[in-house]
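**Q** Sequence plus the predicted model coming up.
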Amino acid sequence: MNPLLKAKEKCGVVGITSIVKNRVPECIYRALYTLQHRGQESAGIAMFDGQEIRVYKGLGLVTEVLTREVIANLNGYTGIGHVRYSTTPGATIEEAQPFAVKNPKFSFSIAFNGTITNYLEIREELAKQGAVFVTKTDTEVLAKLLAKNLMDCGLDYVEAFKLTASEIDGACSMVLVNDKGELYAYRDPMGFKPLCVGRVNDLVVIASETCVLDVLAGFNSCEYDQVKPGELIRICEGSIERMQIISSPRRARCMFEYVYFSRPDSIFDGISVYKARERIGRELARRCPADGDIVVPVPDSGRTAALGYSMELGIPFVEGLMKNRYVGRTFIMPGQDLRDEMVSLKLNVVKEIVNGKRVILVDDSIVRGTTMKRIVRLLRKGGAKEVHVRISCPPIISACYMGIDFPTKRELIAKMMSLEELTKYVEADSLQYNTIDGLLAGIGLPKSELCLACLTGEYPLAK
């Protein structure tokens, strides 16, 4: 496979401006810390300080990159931030975001969540016109396309966004800060990735998830709305201008946001992620009941679905696995060897709870299968009499081209094995998946409103 095709990512973005021109670097730090679950490979911030845009980014967690000294040395009342993980082995600082563009006539920085599916064609065309690329990411292609269109549109950002939106395919939720101190936000017309806008005290905030606004508000109230699919938002001097710049008859919200990626305390397009996961767990129990003594979640990803499963069947919900919360998410760790090592560091069994019990183990998904196999072994080691695995997400059988880290069918164990083979592989007494109908009922949206490509092989884009 062309290595460029592997440069897909799942990220968190934030943009903040202060109406009364107070400092916002600390607020962006808090927002990125809240979005840390969306990526632990790199973090960065871009601030307009009244004269120029200053970018600081690095590899590592938010707390490791954006230290107290770094934040203290950043000034400005408008800025953006980003957390990232990628599927590209060997992450480099050049691939970290925000990504800056400097031109004698303008400068801006962008932070992007998604995957531009036609970025190779765009990259090739831009290269013919003299563009030079320093990374293999679609983020750089997006930034340089926007810069070209900005020149072609007489430095009119709205017109440049309109032109760019008409040229790119795929998933795109992004924020931009320019050298005028303006803040922009854009979401693709199918609405693959979440993006919200709201007011918190003197701040106007754009973020990947609504939990950011709740955290920034603290004990104060806040107002927020979703950025609509195909919508461009321009924020200047505290005013919010909303424009529908492109439309699509199709909606394709990523179902994995409801199942796994988003924080449970977030709301994605009007639906509580927590309640969706609880309902998905109930639907799983109705369709895939098991005879067991206790329901045990895989923390933290399977907890809410396991609670729904427990409530539906009346089987006690217990925490039979303890998580080391200082170890990152294994699914979004680049490289299988690192994922395997992290499982051992991350989880331990509570023997007093599982010993002699028939355990119903609930998790959100199985992608590669290695993590589940290790967890089942842990439970056996802890004395579990039986282990029945129940998965709230239907089998993942197809690649994702919209930014989730299972790019090849060879990595998808549900595609390579029958259910019987998979049950044997993970060493469970039984294993069952939720159905697509159960997933839809739990989320509360029809099939036409979601992207289910990884479950069905039916992609919402023609390409």
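**A** Here it is on my side, so go on.
**Q** hey, let's count contacts and neighbours off CA atoms from now on
**A** Fine.
**Q** most distant residue from the middle of the chain?
**A** Gly356 (38.1 Å; CA atoms, centre = their mean).
**Q** That one in helix, strand or coil?
**A** When classified by DSSP: H, G, I helix; E, B strand; the rest coil, Gly356 comes out as coil.
**Q** Ala384 is in contact with that one, correct?
**A** Yes: look at Gly356 against Ala384 with CA atoms under 8 Å: they come within range, at 5.2 Å.
**Q** does Ala43 belong to a helix or a strand, and which?
**A** strand 42-48 (DSSP states H and E).
**Q** Quick one: name whatever helix or strand follows that strand.
**A** Elements were assigned by DSSP H and E; along the chain past strand 42-48, the next helix or strand is strand 53-59.
**Q** Pull the residues that contact the strand holding Ala43.
**A** 25, 28, 32, 53-62, 65-66, 74-85, 93, 96-98, 109, 177-179, 181 (CA atoms under 8 Å, 6 or more residues apart in numbering).
**Q** Next step: these restricted to helices.
**A** Pro25, Ile28, Leu32, Val62, Val65 (DSSP state H).
**Q** so which of those comes closest to Gly314?
**A** Leu32 (38.5 Å; CA to CA).
**Q** Just want to check the distance between the closest one and Ile80.
**A** As defined by CA to CA, to the nearest Å, Leu32 lies at a distance of 10 Å from Ile80.
**Q** Give me the common contacts of those two.
**A** With CA under 8 Å, 6+ apart, Leu32 and Ile80 have common neighbours Val13, Val14.
**Q** With neighbour numbers in mind, choose between these two.
**A** The neighbour count for Leu32 versus Ile80, taken as other CA atoms under 10 Å, is higher for Ile80 (34 against 30).
**Q** need the contact list for that one.
**A** Per CA under 8 Å, 6+ apart, neighbours of Ile80: 13-16, 28, 45-47, 98, 110-111, 175-177.
**Q** residues contacting Ser173?
**A** Contacts of Ser173 (CA under 8 Å, 6+ apart): Phe112, Asn113, Gly114, Ala185, Tyr186, Arg187, Asp188, Lys193, Pro194, Leu195, Ser208.
**Q** and the residue nearest to the last one when sequence neighbours are not counted, how many neighbours does it have?
**A** Okay, so that is Ser208. Of all residues not flanking Ser208 in the chain, Leu195 sits nearest, at 4.4 Å (CA to CA, 6 or more residues apart in numbering). With neighbours defined by other CA under 10 Å, the count for Leu195 comes to 29.
**Q** Can you name the residues that contact Leu195?
**A** Counted by CA under 8 Å, 6+ apart, Leu195 has contacts Ser173, Arg187, Ile206, Ala207, Ser208, Glu209, Gln226, Val227.
**Q** Presented hereafter is structure B, for comparison with structure A:
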Amino acid sequence: MLTTNPYDDDKLREECGVFGVSATDGAAALVALGLHALQHRGQEAAGITTFDGAHFHTHRAMGHVAGNFDRDDVIRSLPGTVACGHVRYSTTGETALRNVQPLYAELSTGGFAIAHNGNISNAMRLRRELVRRGSIFQSTSDTETIIHLVATSNYRTLLDRFIDALKQIEGAYSLIVMTPEGMIACRDPLGIRPLVMGKLGDAVIFASETVALDVVGATFVRAIEPGELVIVQGSEIRSIRPFAPMAARPCIFEWVYFSRPDSIVDDHSIYSVRKAIGAQLAIESPVDADLVIPVPDSGTPAAIGYAQQSGIPFELGIIRSHYVGRTFISPGDKVRHLGVKLKHNANRALIKGKRVILVDDSIVRGTTSLKIVEMMREAGAAEVHMRIASPPTRHSCFYGVDTPEREKLLAAKLDLGGMTGFIHADSLNFISIDGLYKALGEAKRADVRPKYCDACFTGDYPTTLTDHDEGSEVDQFAMLAERVI
């Protein structure tokens, strides 16, 4: 079930970030630092698992990394030279401690810990089959399915059992796995979710983004390739590719929104790509105005690119408070609806009497865009135009991104004129899908097979969607699992 917190910002949410380190003293502290750098990828919960050569140790908690893993007593409770960690938003399974990763189990081969970024799109079907064969699930997370597939595999070695499990799942995954034999990092054959490898002295590090390597002082080595498994055992590093080669389809939204601007993805600077998107947006959708204003913080690089291309001054017309947590919920509608002003406030002296262009990364439900436009009008803006640095989001994501059901997506219900009226803007435009590819330095979609997964814009899903296609039977099973497990 894909749901979005209705009290949070009206944004698509990445499910999680992962970080792992092998062969270094104080591994838990290093993972905690890495998770701090990946906090933007998941803010509901965090966890770290370590291995000291004899035993596994785990600490998982709801909330941010800070406050849970900046305590000496917690880090001391996680001894070992091998560790992996996870920050989470929930896209499958309830928001509860039992779903916080890394998940851990004792298998016949020994301890097995797993951290997962992505979403398994046939998890419900697999889960039904496993339960019928006697598996007992302890969570409602799709990730636990992998553990049971490994546990029930008929292959002899743990690596072969793990590969057997991966060959039964569909969807998106970047995984870090810890066993007594070592650490395994892998990506799905399409490379939908990101994963990179770095080095810090003799230590091997895996992370969802390069910024996490920067924060711990590690050197970027390379991206884990789609369909690749990298196995680290002591000082030995080896790579295997057990899947048939496929044309990669990484998630295009990593460049639009998910990744931090200071990360590098597939040799592209996220910051530079977002500026290029803004410049292309200015070419495609010009408007006569006085100011270009970003919707902070995610709209800022695109707004800079739009301003530079158009020649219209860039200004900080909206000031964001960085001290409001995403869990603020008021019991009353009147106060709850003021929540946007807790995070964003208009720079009135700058805006009054001006024609402004608001630049944001996306529109999902449209509720936050409406509030931002109204904020500009209340501050005295003469005209309010909105430009969006991604195409209209018309389809749900099934690969680890928290999107509403399709009927709740504004662009799935309304045409451009209807959306413009809904958010009360004087004009609204989105970058085209071809323009988005152009900003990434790629050929237009009409000329070649798409290089990226852009299903949230086009509906062109690169994998089968078993659970979604099976519909109500899966939904009933998911509801049953929520009640009884």
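**A** Looks like it arrived, so ask away. Model, not experiment: these values are computed from the prediction.
**Q** Got a TM-score for the two of them?
**A** Overall, the chain-to-chain superposition scores 0.92 on the TM-score scale (TM-score structural alignment, normalised by the length of structure 1); 448 aligned residues with a CA RMSD of 2.2 Å.
**Q** circling back to that earlier point, closest one of the contacts of Leu195 of structure 1 to Asp337 of structure 1?
**A** For these, the nearest to Asp337 of structure 1 is Ser208 (29.7 Å; CA to CA).
**Q** From Tyr401 of structure 1, how far off is the closest one?
**A** 19 Å.
**Q** Near whatever residue of structure 1 lines up with Ala66 of structure 2, how many other residues are there?
**A** Superposed on structure 1 with TM-score structural alignment, Ala66 of structure 2 falls opposite Thr63. By other CA under 10 Å, 14 other residues sit near Thr63 of structure 1.
**Q** Next: Asp288 of structure 2.
**A** Other residues close to Asp288 of structure 2 by other CA under 10 Å number 11.
**Q** before we move on, which element is it in?
**A** Using DSSP H and E, no helix or strand contains Asp288 of structure 2.
**Q** And for Ile366 of structure 1?
**A** Per DSSP H and E, there is no helix or strand for Ile366 of structure 1.
**Q** if I line the two up, what does it land on in structure 2?
**A** Using TM-score structural alignment, Ile366 of structure 1 pairs with Ile363 in structure 2.
**Q** so how far is Gly299 of structure 2 from its match?
**A** Where Gly299 of structure 2 is concerned, Ile363 of structure 2 sits at a distance of 11 Å (CA to CA).
**Q** One more: Val273 of structure 2?
**A** In terms of CA to CA, Val273 of structure 2 sits 12 Å off from Gly299 of structure 2.
**Q** Comparing the two, which shows the higher neighbour count?
**A** Taking other CA under 10 Å, Val273 of structure 2 and Gly299 do not tie; Gly299 has more neighbours (24 against 21).
**Q** Leaving out chain neighbours, which residue sits closest to that one?
**A** Nearest to Gly299 of structure 2 is Asp360, by CA to CA, 6+ apart, at 4.3 Å.
**Q** counterpart of Lys357 of structure 1 in structure 2?
**A** Checking TM-score structural alignment: Lys357 of structure 1 goes with Lys354.
**Q** you'd agree its match is up against Ala381?
**A** Yes: using CA under 8 Å, Lys354 of structure 2 is in contact with Ala381, at 5.1 Å.
**Q** got any residues that touch both of those two?
**A** By CA under 8 Å, 6+ apart, no residue touches both Lys354 of structure 2 and Ala381.
**Q** what about the helices in the stretch 301-450 of structure 1?
**A** Using DSSP state H, counting those that start in this stretch, the helices of the stretch 301-450 of structure 1 run over 303-313, 336-346, 351-354, 370-381, 413-416, 419-425, 436-443.
**Q** Export these to a markdown table and append columns for mean neighbour count and distance to Thr139 of structure 1.
**A** Shown next, in a markdown table, are the helices of the stretch 301-450 of structure 1 (neighbours: other CA atoms under 10 Å; distance: least, CA to CA, whole Å):
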| stretch | mean neighbour count | distance to Thr139 of structure 1 |
| --- | --- | --- |
| helix 303-313 | 24 | 34 |
| helix 336-346 | 15 | 25 |
| helix 351-354 | 18 | 47 |
| helix 370-381 | 19 | 31 |
| helix 413-416 | 18 | 30 |
| helix 419-425 | 15 | 37 |
| helix 436-443 | 20 | 30 |
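**Q** can you list the ones you listed in JSON lines and add distance to Tyr119 of structure 1?
**A** Below are the helices of the stretch 301-450 of structure 1 laid out as JSON lines (distance: least, CA to CA, whole Å):
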{"stretch": "helix 303-313", "distance to Tyr119 of structure 1": "36"}
{"stretch": "helix 336-346", "distance to Tyr119 of structure 1": "27"}
{"stretch": "helix 351-354", "distance to Tyr119 of structure 1": "50"}
{"stretch": "helix 370-381", "distance to Tyr119 of structure 1": "32"}
{"stretch": "helix 413-416", "distance to Tyr119 of structure 1": "28"}
{"stretch": "helix 419-425", "distance to Tyr119 of structure 1": "36"}
{"stretch": "helix 436-443", "distance to Tyr119 of structure 1": "31"}
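**Q** Ok, which of these comes nearest Asn103 of structure 1?
**A** That would be helix 336-346 among the helices of the stretch 301-450 of structure 1, by CA to CA, at 40.3 Å.
**Q** So what's the gap between that closest one and the chain middle?
**A** Relative to the centre of its chain, helix 336-346 of structure 1 is centred 21 Å away, using CA atoms, centre = their mean, to the nearest Å.
**Q** same check, this time on stretch 167-187 of structure 2
**A** 17 Å.
**Q** end-to-end on it?
**A** Start and end residues of stretch 167-187 of structure 2 are separated by 12 Å (CA to CA).
**Q** May I see the buried residues of that stretch?
**A** In terms of neighbour count (16 or more other CA atoms under 10 Å), stretch 167-187 of structure 2 has its buried residues at 169-187.
**Q** Among those, which ones are in strands?
**A** Taking DSSP state E, the ones among the buried residues of stretch 167-187 of structure 2 that sit in strands are 171-179, 182-187.
**Q** Tell me the residue in structure 1 aligned with Thr464 of structure 2.
**A** In structure 1, Thr464 of structure 2 lands on Ala462 (TM-score structural alignment).
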